[in-house]
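[1] Quick one, fold the following:
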Amino acid sequence: MTLANCKHCGILFLRGKSDYCSECQTSHDRMYMKLRDYVRSHPQSTVMDAHAKTGIPVSKLLELGSEEFTPFSR
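    A predicted model of the protein is given here:
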């Protein structure tokens, strides 16, 4: 483990597997699950559809899409 700044809030924390502090990781995980559930129910949706229905900011949707979960690759 090393010291790092949280990717979201910038707070200094002990970095393990995540680029986020524990609070931001919890928030990130909630948004991920909300997006995953929405896309499973609406596989033909666009980023703007997901934003309108889930309330997740477009920038966060794009960040989630560039990580392990790519629902908008169509």
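
[2] going forward, measure contacts between C-alpha atoms and count neighbours the same way
    OK.

[3] check which helix or strand covers the residue nearest the centre of the chain.
    By CA atoms, centre = their mean, the chain has its centre lying nearest to Leu64, at 4.0 Å. Assigned by DSSP states H and E, Leu64 belongs to helix 58-66.

[4] Buried residues in that helix, which are they?
    Buried residues in helix 58-66, counted by 16 or more other CA atoms under 10 Å: Leu61, Leu64, Gly65.

[5] Now show me the structure for the sequence below, then we'll compare the two:
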Amino acid sequence: MDVRNCKMCGNLFNYTGSPLCPACNNKMEKKFSEVKDYIRENPTSSISVVSEEMEVPIQQLKRWIREERLSFSKESGVVIQCEKCGAPILTGRFCKECKRTMTKSLESLYSVNAAGSDRKKGSESARMRFIDK
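    Have a look, this model is predicted:
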């Protein structure tokens, strides 16, 4: 059992993957729901306005955007940068082009490994040999 201190209130709790205790986690989810509703009602609001009105730090709003839980409209002017190339994006960590290139490179690695393992299974040189005495 892993016991840790909550990042918000400092109370001890059984760690289950979130750095917040269940009570603070519930408060954060409630605040997230309020922020999401506010953005739906005010789609042109900037991130600083949302932060002030909803009393949520800008860093927390950016974290929700990176997690693809929150998205601002194009009219709001809120953009973040792709972590790989720096291109402006509305949500997530990577732009479409970087996602595409990462997917292709992973697919090519997988296909090379899969093809290499198939060749070894069927080749004559890979078979087990026994020496008779």
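
[6] quick one: the nearest residue to the residue nearest to the centre of structure 1 once chain neighbours are set aside from Ala52 of structure 1, how far?
    Counting by CA to CA, 6 or more residues apart in numbering, Tyr32 is the residue found nearest to Leu64 of structure 1 once chain neighbours are left out, at 6.9 Å. Per CA to CA, to the nearest Å, Tyr32 of structure 1 is found 15 Å from Ala52 of structure 1.

[7] what about the two, which has more around it?
    Set side by side, Tyr32 of structure 1 and Ala52 show more neighbours around Tyr32, with 18 against 12, by other CA atoms under 10 Å.

[8] my guess is the more buried one is in a helix, correct?
    Yes. Note on Tyr32 of structure 1: a helix contains this position according to DSSP: H, G, I helix; E, B strand; the rest coil.

[9] And it, what's its match in structure 2?
    Mapped onto structure 2 by TM-score structural alignment, Tyr32 of structure 1 lines up with Phe32.

[10] Report the contact partners of Val35 of structure 2.
    Val35 of structure 2 sits next to Val50, Met54 when contact means CA atoms under 8 Å, 6 or more residues apart in numbering.

[11] The strand or helix carrying it vs structure 1, mean deviation?
    Per DSSP H and E: Val35 of structure 2 is located in helix 22-41. Superposing on structure 1 and averaging over aligned pairs (mean CA distance after the TM-score superposition for structure 1), helix 22-41 of structure 2 comes out at 1.1 Å.

[12] on that earlier part again, and the gap between the residue nearest to Leu64 of structure 1 and Leu14 of structure 1?
    The gap separating Tyr32 of structure 1 from Leu14 of structure 1 is 22 Å, by CA to CA.
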